[in-house]
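Asks: got a predicted structure plus its sequence, pasted below:
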Amino acid sequence: MLQSVSMLGAFWLSYEVIPLPKRNRVPTYDIIAELQAKGAKEIVVPREKKRALLDIGFSALFIGIAIPYFWIGSPSPVVELFLLYGFLSMAAGLFKRMALFRSLHLFYDQNDHALYLISSVEAKRYPLDQCVDIQVHTAPDILQLFHLFHLFSPHADYTVNMGKTWKLSFDGERVYLNPGSLASMNILPKPLSSQREIHIQPFYHPSNWKRLLGKAYFSAAVKGVGAYAALLALLAYWKIDSITMIAAILFFWTINLFISDRVLKIALDMKPVTNPPIQHIIRTICARAGLPHLAVYTTESSDYNGFAAGPYIGRSLIALTSETLKLPHDALAGVIAHEAVHVKKRDVLTAQLLQFAFIMVISSIIAGVYEAAAHWLETHRAATFLIGWTLIVLLYPAFRSWLVQWMEVRADHLGATLLDGGNDQMANALAILSKNQDQAIEQAHSYHIDAKEKDDEEEDAFAEDGSFTFEREDWFSRFSKFQLSPHPPMYWRIHSLRTTETGWSTQKLRLWWRDCWRESLPDFVKEWLHI
């Protein structure tokens, strides 16, 4: 009984963490009836089973490569838990796609010049006067739309057939849909609706083989653990001893790290930054960092984000989202400087090595405990499960947070030394980046018909004069971000930059470590302890 309760508790936590699709707060038929009463025109959206089968097929592929582990591999509760978590996540994405495929309705309301996309899982309204860009593709690009082929927020995929596809770009969201007749394109702004069609090859076309392999490898080995599970199953089938098995996993992990830059470039459809003013910023920052040959790429996303990748300096790169490139140049320079420090200090490699070492140590401890107390653990499976789940859900994220956060703080302060404006420019860059990301998230949320209005005073991160007013967050938010997130809270990062001199020192590291714990305590506890 206790084991059943433990399993239910674990999967309840998974339910809370994984974005499972939920039904509309307002019934679909009520929304459709209201639109019809307003005189909105329904645009026919023909469905093709082939489009749904492609999503089912790709999902089955990435689930299927891990399934052999369950009947061939040596059962490990930790690996099984990771796999089941991944299966649940993939099933949630597939369920949403199938529900949308079956129930999607597309309306155009001439009175407010807006598109309405209504389905059983969500209902959205897109004002066409807020559309900033429109493209027409000859077919949906499956390698761009499938939800496992993304690192950042996925695109809003409403494609239900293999015909011509609109790509509508709004602030905070990219929308893909394919109505049956493009005669309805006359509802779009005339200067934009005359765009030349972009030819999209099928995913199996020879010109897409490299993309297909790169994205498949990314989904199986980087974003998921299916490739590792398949390797474990294969080694178990060959009856390989434990030492050789660990060596094989380590070798496979090393290969993944060594080719990570190439895989990411293919998987995220990266392109070199070609804008001359931005190229000048890149050259200036990289020269100051001593990285004159560092490559900077862009990948399409509605997120404001960037990251460094690569096993070592000679094979490293910086990737910036397409929205990040739209930031003011002073703010963009701050983002590039931050990521350049990650490359200079080899943070990507260091973090990977330390995380791998941590996993190996924990695994060794678990194996030792199991060997010493195998009988007790077998007779108390519920307690064993809860302990293992705690290690996965809390201990590993906490270690990763402590490991990565000080690198982020160091990148903020050393990155400031590469900027003309020093700490102030870096602080302003973080403020602008965070403000734009929050506004993009809020804008994307506003497209939902059942979205509730939020208190402007709580949501607005900037004062009326445009000055930065990020406030210290509540206790639980501070605790979760300091102890479980890869980045310290934004209010603390900016405060740290604005209250210290430009540069990096061990004193700033000690300051982060002190505040990491002090800010994680409720205020009444700090008052009681006089700290």
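Replies: Happy to help now that I have it.

Asks: contacts and neighbour counts: CA atoms only from here.
Replies: Fine.

Asks: now the helix or strand containing A227: buried residues?
Replies: Element membership of A227, judged by DSSP states H and E, is helix 226-237. Within helix 226-237, the residues scored as buried using 16 or more other C-alpha atoms under 10 Å are 226-236.

Asks: next, format the residues you listed as TSV and append distance to L377.
Replies: As requested, the buried residues of helix 226-237 are exported to TSV (distance: C-alpha to C-alpha, whole Å):
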residue	distance to L377
G226	27
A227	29
Y228	26
A229	24
A230	27
L231	27
L232	24
A233	24
L234	27
L235	26
A236	23
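
Asks: which one in this protein is furthest away from the centre?
Replies: For the chain, the largest distance from the centre (C-alpha atoms, centre = their mean) belongs to H375, which lies 41.4 Å off.

Asks: any idea how far that one lies from L419?
Replies: 61 Å (C-alpha to C-alpha, to the nearest Å).

Asks: likewise for L234?
Replies: Taking C-alpha to C-alpha, one finds L234 at 51 Å from L419.

Asks: D269 too?
Replies: In terms of C-alpha to C-alpha, D269 sits 29 Å off from L419.

Asks: and M7, by the same measure?
Replies: Counting by C-alpha to C-alpha, the gap from M7 to L419 is 51 Å.

Asks: between those two, which one's more packed in?
Replies: Shown here are M7 and L419; by other C-alpha atoms under 10 Å, L419 has more neighbours (20 against 16).

Asks: that one falls within a strand, correct?
Replies: No: judged by DSSP: H, G, I helix; E, B strand; the rest coil, L419 forms no part of a strand; its state is coil.

Asks: measure it to P311 for me?
Replies: Using C-alpha to C-alpha, we find L419 at a distance of 26 Å from P311.

Asks: what about A357, how many neighbours?
Replies: Applying other C-alpha under 10 Å, I find that A357 has 12 neighbouring residues.

Asks: and H495, by the same measure?
Replies: H495 - counted by other C-alpha under 10 Å - has 13 other residues nearby.

Asks: any idea which element it lies in?
Replies: helix 490-498.

Asks: go on, V175?
Replies: strand 173-177.

Asks: cool, and P191?
Replies: helix 190-193.

Asks: quick check: buried residues in that helix?
Replies: Neighbour-count burial for helix 190-193 [16+ other C-alpha under 10 Å]: S193.

Asks: same deal with stretch 273-287?
Replies: Neighbour counts using 16+ other C-alpha under 10 Å place 273, 278, 281-286 of stretch 273-287 among the buried residues.

Asks: check stretch 6-13 too.
Replies: For stretch 6-13, by 16+ other C-alpha under 10 Å, it's 6-7, 10-11.

Asks: those residues in helices, which ones?
Replies: 6-7, 10-11 (DSSP state H).

Asks: could those residues go into CSV alongside distance to L484?
Replies: Putting those into CSV (distance: C-alpha to C-alpha, whole Å) gives the following:
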residue, distance to L484
S6, 22
M7, 23
A10, 18
F11, 20
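
Asks: and here is the other one:
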Amino acid sequence: MNWFRTTLLMAALTALFMGIGAMIGGGAGALVALLVAAGMNMFAYWNSDKMLLRMHNAQPVDQRSAPELYEMVADLAHNAGIPMPKVYIVDEDQPNAFATGRDPQHGAVAVTTGLLRMLSHQELAGVVAHELAHIKNRDTLIMTITATVAGAISMLANFAFFFGGNRDNPMGIVGSIAMMILAPIAAMLVQMAISRTREYAADRAGAEICGRPMWLASALGKLEQGARRIDNPAAEQNPATAHMFIVNPLHGGRMDGLFTTHPRTENRIAALRQMADAGAGPWG
């Protein structure tokens, strides 16, 4: 169901992008918009991981420099059935983590120094397992593509607003203005809906990978409190990357509503607790 919903949302995002292109240049505009989207996605496919790691000044570590973390990632990657990803540490007080990479063969997991200080060994395993689930499910690629297309929709809408669109489009001038204003908002909502869907899926898969849903549930509670108290300057400067983190790194609204990139943490913990109570896995 999660994958079906994600596919529908991504189709809606692509249709919206083509609609903006059609508003600007008719049928030819829609085709150009589709080609531009394809080009942007290809660029994101090859370069998004490097860009994200650079934005947050993530430093690579190995078995010698961070043996406990490295060995934990290796063990959990084996449980997940994916290749060993690259491991990074971000010198950041806010406890948080993210994964990136275009496919499981090019995956990377990054954790902050604040996370390493705050969590127990078991809680850290829950977080790492969650990030490995993102890599296994190719969520990192999906979220990069949706962020790229959503950004392109905003760019096209701004272009149409300032330079005018196709005067012969069937929506008329009022409809065109409404489209220019509403399209970026709609794109943002779709992007956030996809992000929330993939977070719930990664929570469940991560619990299965580490074998203990409550390890991740306990970690999420601590991370939420830490993220509320401690700023993340790099994330604040690059808010488009917020959806890549395990908890929202930005200081803002916490409602599980339309304008959030992450599900409400209380809801995620409740789902994990229900999973543990069901005893439907090796933790039962």
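Replies: Looks like it arrived, so ask away. Note that the structure is a prediction, hence the values are computed from the model and not measured.

Asks: closest to L403 of structure 1 among the ones in helices among the buried residues of stretch 6-13 of structure 1?
Replies: Among these, A10 lies closest to L403 of structure 1 (C-alpha to C-alpha), at 25.9 Å.

Asks: could you list every residue that touches that closest one?
Replies: Applying C-alpha atoms under 8 Å, 6 or more residues apart in numbering to A10 of structure 1 gives the contacts W389.

Asks: E42 of structure 1 falls within a strand, correct?
Replies: Yes: under three-state DSSP, E42 of structure 1 falls within a strand.

Asks: quick one: the helices in the stretch 401-531 of structure 1?
Replies: 422-446, 456-459, 475-484, 490-498, 506-518, 523-529 (DSSP state H, counting those that start in this stretch).

Asks: could I get those helices as CSV with distance to I359 of structure 1?
Replies: Shown next, in CSV, are these (distance: least, C-alpha to C-alpha, whole Å):
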stretch, distance to I359 of structure 1
helix 422-446, 32
helix 456-459, 39
helix 475-484, 17
helix 490-498, 29
helix 506-518, 23
helix 523-529, 33
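
Asks: go through these and name the closest to L168 of structure 1.
Replies: Short answer: helix 422-446, nearest of these by C-alpha to C-alpha, at 13.2 Å.

Asks: what's the closest one in contact with?
Replies: With C-alpha under 8 Å, 6+ apart as the criterion, helix 422-446 of structure 1 contacts 171-173, 302-304, 324, 327, 330-335, 412-413, 415-417, 419, 451, 461-462, 468, 490, 493-495, 497-498, 500-502.

Asks: pull out the buried positions in that helix.
Replies: For helix 422-446 of structure 1, a neighbour-count test (16+ other C-alpha under 10 Å) marks 422-442, 444-446 as buried.

Asks: can you check stretch 151-170 of structure 2 too?
Replies: For stretch 151-170 of structure 2, by 16+ other C-alpha under 10 Å, it's 151-154, 156-157, 160-161, 164-166, 169.

Asks: return the member of these nearest to R254 of structure 2.
Replies: Distances from R254 of structure 2 to these, taken by C-alpha to C-alpha, are shortest for G151, at 22.9 Å.

Asks: so which helix or strand takes in that closest one?
Replies: Going by DSSP H and E, G151 of structure 2 is in helix 139-163.

Asks: which other helices and strands does that helix contact?
Replies: helix 2-55, strand 97-100, helix 172-210 (3 or more C-alpha pairs under 8 Å, 6 or more residues apart in numbering; DSSP states H and E).

Asks: give the equivalent position in structure 1 for G126 of structure 2.
Replies: Aligned by TM-score structural alignment, G126 of structure 2 pairs with G334 of structure 1.

Asks: counting neighbours, what do you get for the aligned partner of S302 of structure 1 in structure 2?
Replies: Under the alignment by TM-score structural alignment, S302 of structure 1 pairs with D93 in structure 2. Using other C-alpha under 10 Å, D93 of structure 2 is surrounded by 18 other residues.

Asks: tell me how far D93 of structure 2 lies from M118 of structure 2.
Replies: 10 Å.

Asks: thought H134 of structure 2 was touching T140?
Replies: Yes: here H134 of structure 2 reaches T140: they are 6.2 Å apart, a contact under C-alpha atoms under 8 Å.

Asks: shared neighbours, these two?
Replies: A99.

Asks: so for the two, which sits in the more crowded spot?
Replies: More crowded of H134 of structure 2 and T140, by other C-alpha under 10 Å: H134, with 31 against 28.

Asks: can you name the residues in contact with the host helix or strand of the more buried one?
Replies: Using DSSP H and E, H134 of structure 2 sits in helix 121-136. Contact with helix 121-136 of structure 2 is made by 72-73, 76-77, 80, 82, 97-101, 103-104, 107, 109, 115-116, 140, 198, 202-203, 205-207, 209-210, 212-213, 215-219, 246, as judged by C-alpha under 8 Å, 6+ apart.

Asks: what's the burial count for V128 of structure 2?
Replies: For V128 of structure 2, using other C-alpha under 10 Å, the count is 27.

Asks: what strand or helix carries the residue lying closest to L115 of structure 2 once chain neighbours are set aside?
Replies: Counting by C-alpha to C-alpha, 6 or more residues apart in numbering, L115 of structure 2 lies nearest to P95, which is 3.8 Å off, once chain neighbours are set aside. Per DSSP H and E, P95 of structure 2 falls between elements, in no helix or strand.

Asks: contacting residues for P95 of structure 2?
Replies: Contacts of P95 of structure 2 by C-alpha under 8 Å, 6+ apart are 111-116, 118, 223, 226-227.

Asks: what's the counterpart of Q144 of structure 1 in structure 2?
Replies: Checking TM-score structural alignment: Q144 of structure 1 goes with nothing.

Asks: so Q144 of structure 1 is in which element?
Replies: helix 142-145.

Asks: so after that helix, what's the next helix or strand?
Replies: Using DSSP H and E, the first helix or strand after helix 142-145 of structure 1 is strand 156-158.

Asks: which residue range of structure 2 does the helix or strand just after that following strand align onto?
Replies: Next along the chain after strand 156-158 of structure 1, taking DSSP H and E as the criterion, comes strand 165-170. Across structure 2, nothing matches strand 165-170 of structure 1 (TM-score structural alignment).

Asks: and strand 165-170 of structure 1, what does it pack onto?
Replies: Using 3+ C-alpha pairs under 8 Å, 6+ apart, strand 165-170 of structure 1 is in contact with strand 133-137, strand 173-177.
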